[in-house]
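In: need a structure here:
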Amino acid sequence: MDLRESIKKHTEVSLNLAKHVSLKHAKESNLVFSPLSIHVVLSLIAAGAKGETLDELLKFLKSQTSGDLNSFSSELVALVLADGSKIGGPRMSFANGVWIEKSLPLKPYFKDIVDTVYKASSFLPYHYNTHFKL
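Out: From the prediction side, this is the model:
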């Protein structure tokens, strides 16, 4: 994975999304959104997707494989979301959620990606849902 190329693609996706949202939904109002947050959560969803859903996510995120997305997200988590006191850089955190139907168990490979690549925590706050906190 070429980090510069991944950043370029992420920037293109972010600018396209910002343009769409601002022109279609925020013409007469203030707009705040996090392209990084959107990218990470869509990459996480792509890690567990297959078929047409995966194809559409990869197309939207301008990526060839979910492995490329995981690699880029892992870099982001290590660099951007790091505790600044350890490496002298920024400290950023955000919360996103993905809710999974409790009756549908997570596949071990997906749970491993959630834990190791995205450094996300999972817990069961509701009877029917699993929530990942990024």
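In: contacts and neighbour counts: CA atoms only from here.
Out: OK.
In: count of neighbours near the residue nearest to residue 83 when sequence neighbours are not counted?
Out: Spatial nearest neighbour of residue 83, excluding adjacent residues (Cα to Cα, 6 or more residues apart in numbering): residue 91 at 5.0 Å. Neighbourhood size, residue 91 [other Cα atoms under 10 Å]: 14.
In: and for comparison, fold this next one:
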Amino acid sequence: ITKHLADASPRGNMVFSPLSIYAAVALLAPGAREDTLDEILRLLGVRSRDELEDLISRVAADALKDQSGSGGPSVAFACGVWNDKARPLKTAYRETLVGTYKAKSRAVDFRGNAGKAAQQINAWVARVTGNLITAVVSPKSFCPATDVVLFC
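Out: Next up, the predicted model:
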């Protein structure tokens, strides 16, 4: 991944989070079945969906806790799942994302108003990162086939 990202922007600075990549892939697991689920679990190094959910719950509750109030590190980590309003997420999937994975879940209009969808996503990213990151998508980030966008 590092080489691919560096090759894409050889003269620019690069920052990426392996934890964010892990978390984004983990967000796929609650909605996956059979071979796809097996492949995701193998990639993430866990044996079952339950083991993955337990790991994610512990990391979200402990390792990513903001400890700045007690002199520790200030931590901001957020995951978001944005679906097109014409393609609602299944209730059980949404509940797992929000409850177990602590992800934000919102429906937007990728197809009918890509500009507003990009604005909503970018506003959320700016808010959860304390304006350290102000934009991650543009209206051109979405195509007519865009149903879901994951951010971590």
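In: just give the TM-score of the two.
Out: For this chain pair, the superposition-based TM-score is 0.65 by TM-score structural alignment, normalised by the length of the first structure; 114 aligned residues with a Cα RMSD of 2.9 Å.
In: so what corresponds to the residue nearest to residue 83 of the first structure in the second structure?
Out: Residue 91 of the first structure maps onto residue 74 in the second structure, with residues paired by TM-score structural alignment.
In: tell me who's in contact with its match.
Out: Counting by Cα atoms under 8 Å, 6 or more residues apart in numbering, residue 74 of the second structure touches 66-68.
In: neighbour-wise, which of the residues you listed leads?
Out: In the contacts of residue 74 of the second structure, the most neighbours by other Cα under 10 Å go to residue 66, 16 neighbours.
In: ok, the most centrally placed residue in the first structure to residue 119 of the first structure distance?
Out: Nearest residue to the geometric centre of the first structure (Cα atoms, centre = their mean): residue 40, 1.3 Å. Distance of residue 40 of the first structure to residue 119 of the first structure, computed by Cα to Cα, to the nearest Å: 11 Å.
In: ok, now how distant is whatever residue of the first structure lines up with residue 15 of the second structure from residue 25 of the first structure?
Out: With TM-score structural alignment as the criterion, residue 15 of the second structure lines up with residue 32 in the first structure. To residue 25 of the first structure, residue 32 of the first structure is 12 Å away according to Cα to Cα.
In: how about the longest helix along the second structure, aligned to which bit of the first structure?
Out: Ordering each helix of the second structure by length in residues (DSSP state H) puts helix 114-128 first. The counterpart of helix 114-128 of the second structure in the first structure, using TM-score structural alignment, is absent.
In: about what we covered before: thought the residue nearest to the centre of the first structure was touching residue 73?
Out: Yes. Counting by Cα atoms under 8 Å, residue 40 of the first structure touches residue 73, with 6.3 Å between them.
In: check which helix or strand the aligned residue in the second structure for residue 55 of the first structure maps to.
Out: Matched across to the second structure, residue 55 of the first structure falls on residue 38, judged by TM-score structural alignment. According to DSSP states H and E, residue 38 of the second structure maps onto helix 34-44.
In: and the following helix or strand past that helix, which residues are buried?
Out: Going down the chain from helix 34-44 of the second structure, the next helix or strand is helix 49-58, by DSSP H and E. If you call a residue buried by 16 or more other Cα atoms under 10 Å, then helix 49-58 of the second structure has these buried ones: 49, 52-53, 56-57.
In: between the contacts of residue 74 of the second structure, which is nearest residue 147 of the second structure?
Out: Nearest to residue 147 of the second structure among the contacts of residue 74 of the second structure: residue 66, at 32.2 Å, using Cα to Cα.
In: that closest one: what's it in contact with?
Out: 72-76.
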